[in-house]
Structures are given as C-alpha cells and as structure tokens.
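K.L.:
sharing a model prediction with you, sequence too.
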Amino acid sequence: MQRTIRLMVLGDEKVGKSSLISALVSQHSSEHVPRVLHDIVIPTEDTRENVVISLHDTSSNSNDVMEVIKTINRSDAAIVVYDVSRPISLECSAKSLVNVKKTFGLAQKAVLYPMGPLYDAEKKVGGRRPIARFDFR
C-alpha cells in the first residue's frame, strides 16, 4: 500500500506560504502566485522515500480559522513559515530557490523517521528542537 504524507504550510499573511509551495512544484520563483494553493500532490516518483506528498496551503484570513484547524488535525507535519528580518538566520528562500526542496524533504523525514515528541506531556519538558528555521521572502 502506498503511503501518503500530509504536510501543511502554516503562517501569517504574506510570509510566502504559497510561494514556497509554488517554488517546490515549479522549481522556479514567481511573482504571481495565488493567495492559497489547493490540491497539491507530489507523486511517489518525485519523492526520496517513494511516498506521496499531499501539500496543504493554509489561509491567513481570520474567517478561515476553522478550516485551518481541520487541516491541522488531518496533517502529519507542519512547515511554519514566518518572516525573519535577520539575514543571518536565513536558511531557505522561495524567491532565490535556496533550500526549498530540502525544507520539504526535512518535513517528510520528520514524519517517516520521528525522533521524539516536541513536548513530553508526562515529563512536562520539551523534546527535540525544531529541525530548522526558515525565511520565505
């Protein structure tokens, strides 16, 4: 049976969520990207681990909060996108195509090979740190 990994892209308005997904799929930067992309599926032949990747872009509109919550509940992992004003912390860019594939690859890897929870409820301590921080300008 073929495994599907559901990755959601989450973040504030105009931080580049849709641009990041578009850059992954098209492998080029674009100035004209829809506000929210729908039904993006990366087939097994285009993934490292021979799995299907289902990408879910989310809206930042406050009217769409319930839909975002539903997406969170159906997702295996989330890529949180935010604007970082310090260039030194830049690890990824949809505009210059730096580390776009790597970002989604790391999210896929986190689902397939989990190392531990981000928070252990029994011990009330944090687990491992986030894999990476990204700037999607």
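P.N.:
Done, it's in. Numbering: from 1, shown residues only.
K.L.:
hey, let's count contacts and neighbours off CA atoms from now on
P.N.:
Will do.
K.L.:
contacts only, for L24.
P.N.:
Contacts of L24 were listed using CA atoms under 8 Å, 6 or more residues apart in numbering, and they are 100-101.
K.L.:
okay, one more to line up with it:
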Amino acid sequence: MKQDVRILLLGEPKVGKTSLIMSLVGEEFPDEVPPRAEEITIPADVTPEKVPTHIVDYSEKEQSDEVLKGEIVKANVVCVVYDVTNEDTIDKIKTKWIPLVNGDAEKGNKYVLAIKWCLVVW
C-alpha cells in the first residue's frame, strides 16, 4: 500500500494554481493570493484512503527549471492548471507542460489520471 501521495500543480503564471490550493485548505476562495503556496500536507486521518497527501504548488517566477524537474520526478500525480479564457495557457498544455512531464515521467511512478495528467478547468 502507498505510504503517501504527492500531487504537483503546474501551469502558466496566474491561471489559479495557488488559488485552488488555498481554496481547498481554507474551504473558501481567498481574497488575497500569494505568488506560491507552501507545500500542504493533508493528514491520513482526514483522507478517504487514509493516506497522507502532499500538495505542491509550482511558480515559474520563484523556482528554477531544475526544481520543477525534481518535483515532477517526486510527484505521483501531476495536475496541469489552465485558464479557459486564455488560449495561450491552453496551447501551452500541449507545447510545454505535457512534453515536460512526459520527459520526466519515466524517472518516477505517476498515477494516471486521464492521460497521466489531471486537467483542471478554472
């Protein structure tokens, strides 16, 4: 049985990654959103599967490409977040984020959601 699950949220800047995390933790949409949320750990006793869950936010402005690649390798689930009102963020799913995740997917074990990614509509 899996001892813990690590979920990585990535995508273009300002698409709502941090807002999604803060909404989950705070149970309401935040009025003020920092550039990046610190790693959140949901304890096992409050998850349906009784497994600790770590949620990791990625910020291109605050973290390097090397940090991102390391997070992809460590992640069990990668969620690509995009803005449905911004065509560029949708295009980047195919041209940037999926190729990046695919390049590092073989280095770590990913849980498959949809086709290895959970595309979150915000």
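P.N.:
Perfect, thanks for sending it. Just so you know, these numbers come straight off a predicted model, no measurement behind them.
K.L.:
report the TM-score for the pair.
P.N.:
Once superposed, the chains reach a TM-score of 0.69 (TM-score structural alignment, normalised by the length of structure 2), with 99 aligned residues with a CA RMSD of 2.7 Å.
K.L.:
in what helix or strand does K109 of structure 1 lie?
P.N.:
In this assignment (DSSP states H and E), K109 of structure 1 forms part of helix 100-112.
K.L.:
work out the gap between that helix and the centre of the chain.
P.N.:
Relative to its chain's centre, helix 100-112 of structure 1 lies at 8 Å (CA atoms, centre = their mean, to the nearest Å).
K.L.:
state the distance from the closest residue to V33 of structure 2 other than its chain neighbours to P13 of structure 2.
P.N.:
Once flanking residues are discounted, V33 of structure 2 sits nearest to S19: 6.4 Å by CA to CA, 6 or more residues apart in numbering. Look at S19 of structure 2 and P13 of structure 2: by CA to CA, to the nearest Å, they are 12 Å apart.
K.L.:
out of those two, which sits in the busier spot?
P.N.:
Using other CA atoms under 10 Å, the more surrounded residue of S19 of structure 2 and P13 is S19, with 22 against 17.
K.L.:
in contact with that one, which residues?
P.N.:
Listed by CA under 8 Å, 6+ apart, the contact partners of S19 of structure 2 are 29-30, 33.
K.L.:
can you do 10 Å?
P.N.:
Counting by CA atoms under 10 Å, 6 or more residues apart in numbering, S19 of structure 2 touches 25, 28-37, 122.
K.L.:
quick one on the thing from earlier: can you give me the offset of whatever helix or strand the residue nearest to V33 of structure 2 lives in from its chain's centre?
P.N.:
Assessed by DSSP H and E, S19 of structure 2 sits inside helix 17-26. Relative to its chain's centre, helix 17-26 of structure 2 lies at 11 Å (CA atoms, centre = their mean).
K.L.:
list the buried ones in it?
P.N.:
Buried positions in helix 17-26 of structure 2, judged by neighbour count with 16 or more other CA atoms under 10 Å: 17-22.
K.L.:
return every residue with contacts to both of S19 and P13 of structure 2.
P.N.:
Residues touching both S19 of structure 2 and P13 by CA under 10 Å, 6+ apart: P35.
K.L.:
mind checking the longest strand of structure 1?
P.N.:
strand 4-11 (DSSP state E).
K.L.:
once aligned to structure 2, how far is that one on average?
P.N.:
Aligned to structure 2 and superposed, strand 4-11 of structure 1 gives a mean residue distance of 0.5 Å (mean CA distance after the TM-score superposition for structure 1).
K.L.:
for my notes, confirm R133 of structure 1 occurs in a strand.
P.N.:
No. Applying DSSP: H, G, I helix; E, B strand; the rest coil, one finds R133 of structure 1 to be coil, outside a strand.
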